[in-house]
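In: just to be clear, the model below is a prediction. Sequence and coordinates:
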Amino acid sequence: MRGFRWASRSAAAALGSGVLVGLHCSARKPVSNPGQGTQGTLHRGHGRWGWGHPSSVECEAAKKKLTVAELLALKGRRQIVLTTAFDEWTARAAEQAGVDMIVAWGSCQEHSKFVVEAVRRGAPNTLIGTGINPGAYESQEKALKLANEMRAAGTDIIYCSGLVPEKFQGLAKQHFPCCGHVGYLPVNDTWLGGPRAVGKTAEEAKKVYEDVMALEAAGCIAVEMECVPAQVAAEISKRTKMLVFSMGSGPDCDGQFIFSEDLMGTNSGHYPRHSITYANLMADAVQALSQYCQDVRRGAYPAAKHCIRMKESEFRRFIESLS
C-alpha cells in the first residue's frame, strides 16, 4: 500500500449489497446545556452523549460486519471500499460511513496491537486488515506467532507488504485470510529507483501478473495493486480469483483503497496523484484551536455560562470558615 510504513499511515451501495441491515433515526430533543444555554441538544450515540443542533435528525445505520466469504462474494458484484484508520475516532467515522474494510498498523508489533485494539473499539462491525512486522521474515513459525497475536488484537485479515509467497502459504495453510501487495512497494524503493508507477512496460506488466499469480497460488484471498497502469490492472483483475484492491491502479479492480488522511485533508506530506480529498479537517482543527487560544487570552473564555455557581449563602459560609 502507499507507504505501508513500519515507522509511521456509500450508504446506498452498502444497502444494495446487504452491508447495512437496519437504519435507526430519531430527532434530537433540545435540553438545557450549562455550556451552551439552549442552543445545543443532547443526543446519545455509541455509549456517549454529544451535542448537536435542535433541528438535526440522528440517523444511525446498524452495520453488519462482512465475513471473509461475503467479502470474496463481492468480486464482480460491486466495488469494495477500503481506507486506513489508526485511532478510534477515524475508525468510528469509517464504520458509520459504510467503509467495507479498514487497514491499520503501527511502528512495531506491540504498537500494531495497540492501534488495532483502538480501531476495533471504533469499528466493531468492520473488517480490519493489518500487517505482521518484519520479524515475520525470520521464520514461518515467527510469522504464525505474530499473525496469531494480531488476530487476538482484533485483526480479520493479515495484510502484508513485501511478505514473500512462501510465508503467505504457511499462513494460508493455518486458515489466515491473507492480502498481498504488488506493483509499487515502498519497501522496494531502492530497487525501483524511488517512488514510481510499476508496469508501464510489457516486461514489468508481466512481472506484476506473475506476482499476482504467485500470491494466488500461495493461498492469498486478495492483493493490493499499487500504481499500476489501469489497463494492466483491469486485465489482471479478470484473470485472478483473488480480490484486487486498487491504489492508483484504475477503476476496474475489485475495490478502491485510499488513505483516510488524504480523504479528510489531514495529510501533512505529499498527496499522490491518485488520491482524492473531500474535506480539510486539519485546517478546520487549526482554526478551531486558534479561536480557542484567542478567546482564552482575551478573556472571552470561560464566560459565565461555562462556570459552576453556588448559592451566595453557601459561599459566605465558606469564606467564614477560612477566617
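Out: Received, thanks. Numbers count the residues shown, from 1 in each chain.
In: could you use CA atoms for every contact and neighbour count after this?
Out: Noted.
In: buried set for stretch 83-102?
Out: 83-88, 90-92, 94-96, 98-102 (16 or more other Cα atoms under 10 Å).
In: out of those, which sit inside helices?
Out: Residues of these located in helices (DSSP state H): 88, 90-92, 94-96.
In: closest one of those to K200?
Out: For K200, the nearest member of these is A94. The distance, counting by Cα to Cα, is 33.3 Å.
In: how near is that closest one to L72?
Out: 20 Å (Cα to Cα, to the nearest Å).
In: repeat that for E149.
Out: From E149 to L72 the distance is 24 Å (Cα to Cα).
In: ok, now M101?
Out: According to Cα to Cα, M101 and L72 sit 12 Å apart.
In: give me the contact list for the helix or strand hosting Q291.
Out: Assigned by DSSP states H and E, Q291 belongs to helix 281-297. Outside helix 281-297, the residues within contact range by Cα atoms under 8 Å, 6 or more residues apart in numbering are 264-266, 301-302.
In: so is C25 in a helix, a strand, or just coil?
Out: strand (DSSP: H, G, I helix; E, B strand; the rest coil).
In: in contact with it, which residues?
Out: 57-60.
In: again with T84
Out: Contacts of T84 (Cα under 8 Å, 6+ apart): 9, 102-104, 258-261.
In: one more time with 7 Å, if that's ok
Out: For T84, the contacting residues are 102-104, 259-260, by Cα atoms under 7 Å, 6 or more residues apart in numbering.
In: which one among the residues you listed gets closest to G193?
Out: Nearest member of the contacts of T84 to G193, counting by Cα to Cα, is F259, at 23.4 Å.
In: does that closest one touch T83 like I think?
Out: Yes. Judged on Cα atoms under 7 Å, F259 makes contact with T83 at a distance of 5.2 Å.
In: can you put the contacts of C25 in JSON lines and add distance to Q109, secondary structure and neighbour count?
Out: Below are the contacts of C25 laid out as JSON lines (distance: Cα to Cα, whole Å; DSSP: H, G, I helix; E, B strand; the rest coil; neighbours: other Cα atoms under 10 Å):
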{"residue": "V57", "distance to Q109": "42", "secondary structure": "strand", "neighbour count": "14"}
{"residue": "E58", "distance to Q109": "38", "secondary structure": "strand", "neighbour count": "15"}
{"residue": "C59", "distance to Q109": "37", "secondary structure": "strand", "neighbour count": "11"}
{"residue": "E60", "distance to Q109": "34", "secondary structure": "strand", "neighbour count": "15"}
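In: now those residues as a markdown table including distance to P251?
Out: Output for the contacts of C25, formatted as a markdown table (distance: Cα to Cα, whole Å):
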| residue | distance to P251 |
| --- | --- |
| V57 | 35 |
| E58 | 33 |
| C59 | 30 |
| E60 | 29 |
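In: presented hereafter is structure B, for comparison with structure A:
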Amino acid sequence: MAKNNVSTFVSAKHNNEKITMLTAYDYSMAKLMDESGINGILVGDSLGMVCLGYKDTLSVTMEDMLHHIKAVTRGAKDALVVGDMPFMSYQTSVYDAVKNAGRIIQEGLAGAVKLEGGVSVYEQVKAIVKAQIPVMGHIGLTPQSVNVFGGFKVQGKDESKAKNIIEDAKRLEEAGAFSIVLEGIPYKLAKIITETVSVPTIGIGAGKYCDGQILVYQDMLGLFSDFKPKFVKSYGNAGEVIRKAFKDYIAEVKEGIFPDEEYSFKMDDSIIDKCIKEGV
C-alpha cells in the first residue's frame, strides 16, 4: 500500500474514491488501523473525553496532544496522521497558531494539522499553510465551541446558519485547507458543501455525500455503553468482549486456575532438590 498524503486525499475526491479515517490515540491501535488499510488517522482532541475522562475537549493541552500524536506516528506507516490543535492553541493569535502547528509537525511528526472554525480562523489557516504545513479544516458542530452552542447539537438546520457553514467551507478552501471535516450537520447541507468546494470533505454525522468518513474508534467498536451518538454505526461489540475477558481473568486468578503449568516456567527438579538440601 502506498503512503497516504495530502495529494492522495485530493486525488481521491477527483477520482470519486471514498476516503476512510478513524481516530487513534496510541501506538498499538494506530498500528492495527494502519495494517487494515485506513487512509488517515486523526489524533483528535476527543482524547480528552475518551482517554483522559474530561467532560469535553476544552481541557486538552498541547502537551497532551503531542504525547499521543508521537505514539500514533510511531505506529502508522502508511496512513496520513493528522494532529488536532487543541483549544486556545490557535485562537489567540496567528503567531501562536503557526508556532503550535509547527510543533505538531516537528515534534509529533504528523503529516497535517486540524483546527476548528471557518471564517473566524481564516488568517490562521492561511498563515499555517504559508508555513508549508497542511491544514484540515473542521466546521459544523465544532466541539471546542460547545459552550457557545449550548451542548453537542446539530448545526446548520436553519437558513442563516446553513449559509454561514457554506461560507465557512468556501473560506477554508480559499485559505488553503486541503480538506474539511463536516460534523453534525444535515446530510443535504453536507452534499451542497461537498459539491461546492474542490477539496475533499470528511463527514462525521454529516451523511453519505461527503468525500470520506471518520468515526471515533471507541464509538464504532462499542467500547462505551452509556452513550452512542445517533450517527455512529456499531461495527463490533469490543466492549463486551473486553469486559468478559477481564471477568474471566479475575475469576481464574481468584480460583487458582491461572496460571497453571502451561503458563509457567520449568527447571530441573535436581536443582530444586540441591537448593533445598543446601538450605537456600
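Out: In hand now; what should we look at? Source: prediction; values computed, not measured.
In: please state their TM-score.
Out: The TM-score (TM-score structural alignment, normalised by the length of the second structure) is 0.88; 261 aligned residues with a Cα RMSD of 1.6 Å.
In: ok so, going back, residue range for the helix holding Q291 of the first structure in the second structure?
Out: Aligned using TM-score structural alignment, helix 281-297 of the first structure spans residues 238-254 in the second structure.
In: how big is the offset of the matching stretch relative to the first structure?
Out: For stretch 238-254 of the second structure, the mean deviation from the first structure after alignment is 1.0 Å (mean Cα distance after the TM-score superposition for the first structure).
In: quick one, helices of the stretch 1-150 of the first structure?
Out: 11-17, 68-73, 88-97, 109-122, 140-153 (DSSP state H, counting those that start in this stretch).
In: ok, the closest residue to A214 of the first structure other than its chain neighbours - contacts?
Out: Excluding the flanking residues, the one nearest A214 of the first structure by Cα to Cα, 6 or more residues apart in numbering is P165, at 6.4 Å. By Cα under 7 Å, 6+ apart, the residues touching P165 of the first structure are 214-215, 218.
In: same check on G219 of the first structure?
Out: With contact taken as Cα under 7 Å, 6+ apart, G219 of the first structure is in contact with 169, 172.
In: need the counterpart of it in the second structure.
Out: So, by TM-score structural alignment, G219 of the first structure is matched to G176.
In: equivalent analysis for Q79 of the first structure, please.
Out: In the second structure, Q79 of the first structure lands on K18 (TM-score structural alignment).
In: is it true that that match touches G212?
Out: Yes. K18 of the second structure is within contact range of G212, at 5.0 Å (criterion: Cα under 7 Å).
In: neighbour count winner among those two?
Out: Neighbours per residue, other Cα atoms under 10 Å: of K18 of the second structure and G212, the larger number sits with G212, 25 against 17.
In: the more buried one -> the first structure?
Out: By TM-score structural alignment, G212 of the second structure lines up with G255.
In: for the nearest residue to that match once chain neighbours are set aside, the count of nearby residues, please.
Out: The shortest distance from G255 of the first structure to any non-neighbouring residue, by Cα to Cα, 6+ apart, is to I80 (4.1 Å). When neighbours are defined as other Cα under 10 Å, I80 of the first structure has 23 of them.
In: now the helices: where do they sit in the stretch 201-323 of the first structure?
Out: For the stretch 201-323 of the first structure, the helices defined by DSSP H, counting those that start in this stretch occupy 202-218, 230-238, 260-264, 281-297, 312-322.
In: so which of the ones you listed is the most packed in?
Out: Among these, ranked by average contacts under mean count of other Cα atoms under 10 Å, first place goes to helix 260-264 (a mean of 21).
In: ok, average deviation of that one from the second structure?
Out: Helix 260-264 of the first structure sits 0.9 Å off on average (mean Cα distance after the TM-score superposition for the first structure).
In: what distance separates that helix from the middle of the whole chain?
Out: With Cα atoms, centre = their mean, to the nearest Å as the basis, helix 260-264 of the first structure stands 10 Å off its chain's centre.
In: what sits up against that helix?
Out: By Cα under 7 Å, 6+ apart, helix 260-264 of the first structure touches 83-85, 267, 271, 275-281.
In: if we use 10 Å, what do you get?
Out: 9, 82-86, 90-91, 94, 102-103, 266-272, 274-282 (Cα atoms under 10 Å, 6 or more residues apart in numbering).
In: residue in the second structure matching S112 of the first structure?
Out: So, by TM-score structural alignment, S112 of the first structure is matched to M65.
In: my read: that match touches G44, true?
Out: Yes. With contact defined as Cα atoms under 10 Å, M65 of the second structure counts as touching G44 (8.0 Å).
In: which neighbours do these two share?
Out: Counting by Cα under 10 Å, 6+ apart, the residues touching both M65 of the second structure and G44 are 25, 83-86.
In: which of these tops the neighbour count?
Out: Of the shared contacts of M65 and G44 of the second structure, with other Cα under 10 Å as the count, G83 tops at 31 neighbours.
In: aligned to that residue, what sits in the first structure?
Out: Using TM-score structural alignment, G83 of the second structure pairs with T130 in the first structure.
In: dump the residue contacts of that match.
Out: Contacts of T130 of the first structure by Cα under 10 Å, 6+ apart are 4, 84, 102-106, 112-113, 115-116, 147, 150-151, 154-161, 178-179.
In: nearest residue to it in space, ignoring adjacent ones along the chain?
Out: Y159 (4.8 Å).
In: what's that neighbour aligned with over in the second structure?
Out: Going residue by residue (TM-score structural alignment), Y159 of the first structure aligns to K114.
In: quick check: its match touching I202?
Out: No. Counting by Cα under 10 Å, K114 of the second structure sits too far from I202 to count as a contact (11.9 Å).
In: look up how far I41 of the second structure lies from the equivalent of K311 of the first structure over in the second structure.
Out: Using TM-score structural alignment, the equivalent of K311 of the first structure in the second structure is D268. Remark: distance between D268 of the second structure and I41 of the second structure (Cα to Cα) = 50 Å.
In: and for E195 of the second structure?
Out: For E195 of the second structure relative to I41 of the second structure (Cα to Cα), the value is 24 Å.
In: try A79 of the second structure
Out: Taking Cα to Cα, one finds A79 of the second structure at 6 Å from I41 of the second structure.
In: need the overlap of contacts for these two.
Out: Common neighbours of A79 of the second structure and I41 (Cα under 10 Å, 6+ apart) are 20-21, 30, 33-34, 73.
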